[in-house]
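> dropping the sequence and predicted coords here.
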Amino acid sequence: MRKLFACAAIAALAACSQPAPEPAAEETTAAAPEPATDAGAPVPGDYTVTYEDGTATPFTVNADGTWSGTNPAGEASKGTYTFADGKTCFTSDPPNENDTCWTASPAAADGTFSSVSDKGVTVSVKPAAAQAGETAAE
């Protein structure tokens, strides 16, 4: 069901987190380390989630633990998400039978990644910034 799209989008976002850059050679090791972040945790922003059949839907992940999206039928959805044990779990508002957890693959250089739900659905997720770069390059 396409209401699951919102959940898929969030899971996809999980793969968008990037590792911290390597410190420059001149930096000293005496500096306090950066706080650790959860690898694979959702990165706030706007995304396009594409299903195996080619259907694409917009999705937004917010820093406050909420998400929103619109499916191809024009139906808006929203809810909350949590990240634990390498999975992003999305809960709709109100909760429904499509709520599930997603495991994201490592992101490509442009931030695009795939995500698989606990129900076996696979999606491709692309950040809006990558899409903007494609438009500018055309």
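All right, it came through fine. Residues are numbered from 1 along each chain as shown.
> contacts and neighbour counts: CA atoms only from here.
OK.
> mind listing what's buried in stretch 91-105?
Neighbour counts over stretch 91-105 (16 or more other C-alpha atoms under 10 Å) mark 91-92, 98-105 as buried.
> nope, stretch 79-88 is what I meant
Applying 16+ other C-alpha under 10 Å to stretch 79-88 flags 79-83, 87-88 as buried.
> burial of G54, as a residue count?
G54 has 10 neighbours, counted by other C-alpha atoms under 10 Å.
> same question but for A128, I mixed them up
Number of residues near A128 (other C-alpha under 10 Å) recorded here: 18.
> the chain: strands as residue ranges?
45-51, 56-61, 66-70, 76-84, 87-92, 101-104, 113-117, 122-127 (DSSP state E).
> second structure for comparison follows:
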Amino acid sequence: MKKLFVITSVAMLAACGSPEAEEETVAVAEVEAPSEAMSLHETTWTFVMDDKEIMESIDASGNYIANAGDEHFDHGTYVLVDGKQCFTSAMNDEGQMCWTTPANIEVGESVDITSDGDEKLNITRADYKPLTM
């Protein structure tokens, strides 16, 4: 719906202004267009990190828990920032770590993702399963 509003607004402004004004309006509209990245709220993922098989779940509020079998591995908060999946661990002071992911990942699908720090990780989406520490 937001895209339709932005496109309609751009078209209306383009009809009224000079070519220079149209170019500026289009540039602003592109910056303001919403991200196509999927939200990870209420999703579960599996991956290998630090030689451990991890299961991580993100709840509806953006809190995540990651466990390696029966062992607690990590927990913290998740947000979508500028189309990137960003996690802030409550267990260290390294700050926010963001990952670039495909626009949509189906349950059972595995993909390679890359962090802003150029760390690579292969993740698999699983059926949502809330975790506890």
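The structure has been received and is ready for your questions. In this text, all values refer to a predicted model and were calculated from it rather than measured experimentally.
> what's the closest of the buried residues of stretch 91-105 of the first structure to D46 of the first structure?
The shortest approach to D46 of the first structure among the buried residues of stretch 91-105 of the first structure belongs to A104, at 16.3 Å (C-alpha to C-alpha).
> with adjacent residues omitted, what lies nearest to the closest one?
Excluding its sequence neighbours, the residue lying closest to A104 of the first structure (C-alpha to C-alpha, 6 or more residues apart in numbering) is S115, at 4.1 Å.
> in contact with the residue most central in space within the second structure, which residues?
In the second structure, the C-alpha nearest the mean C-alpha coordinate belongs to Q85, at 2.8 Å (C-alpha atoms, centre = their mean). Taking C-alpha atoms under 8 Å, 6 or more residues apart in numbering, we find Q85 of the second structure in contact with 39-40, 78-79, 98-101.
> again, 7 Å this time
Residues in contact with Q85 of the second structure (C-alpha atoms under 7 Å, 6 or more residues apart in numbering) are 79, 98-100.
> if we can go back for a sec, can you lay out the buried residues of stretch 79-88 of the first structure as CSV showing distance to Y47 of the first structure?
Shown next, in CSV, are those (distance: C-alpha to C-alpha, whole Å):
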residue, distance to Y47 of the first structure
G79, 16
T80, 16
Y81, 15
T82, 18
F83, 18
K87, 18
T88, 15
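> quick one: which two of those are the most distant?
Largest separation among these by C-alpha to C-alpha: G79 and K87, giving 16.4 Å.
> the residue nearest to A104 of the first structure matches what in the second structure?
The pairwise alignment with the second structure assigns S115 of the first structure to I113, based on TM-score structural alignment.
> its match: neighbour count?
15.
> might one say that it is in contact with I105?
No: the pair I113 of the second structure / I105 is not scored as a contact, 11.3 Å apart, by C-alpha atoms under 7 Å.
> return the residue of the first structure aligned against E30 of the second structure.
By TM-score structural alignment, E30 of the second structure lines up with nothing in the first structure.
> with A126 of the second structure as the reference, measure out to E30 of the second structure.
33 Å (C-alpha to C-alpha, to the nearest Å).
> what do you get for H41 of the second structure?
From H41 of the second structure over to A126 of the second structure the distance is 13 Å, taken as C-alpha to C-alpha.
> try E22 of the second structure
Counting by C-alpha to C-alpha, the separation of E22 of the second structure from A126 of the second structure is 45 Å.
> same question, A66 of the second structure
The gap separating A66 of the second structure from A126 of the second structure is 13 Å, by C-alpha to C-alpha.
> run the chain-centre distance for stretch 84-91 of the second structure.
Distance of stretch 84-91 of the second structure from the chain centroid (C-alpha atoms, centre = their mean, to the nearest Å) equals 11 Å.
> tell me the spatial nearest neighbour of the residue opposite A66 of the second structure in the first structure once aligned, not counting adjacent residues.
By TM-score structural alignment, A66 of the second structure lines up with G69 in the first structure. Distance criterion C-alpha to C-alpha, 6+ apart; nearest residue to G69 of the first structure, sequence neighbours excluded, is F59 at 4.3 Å.
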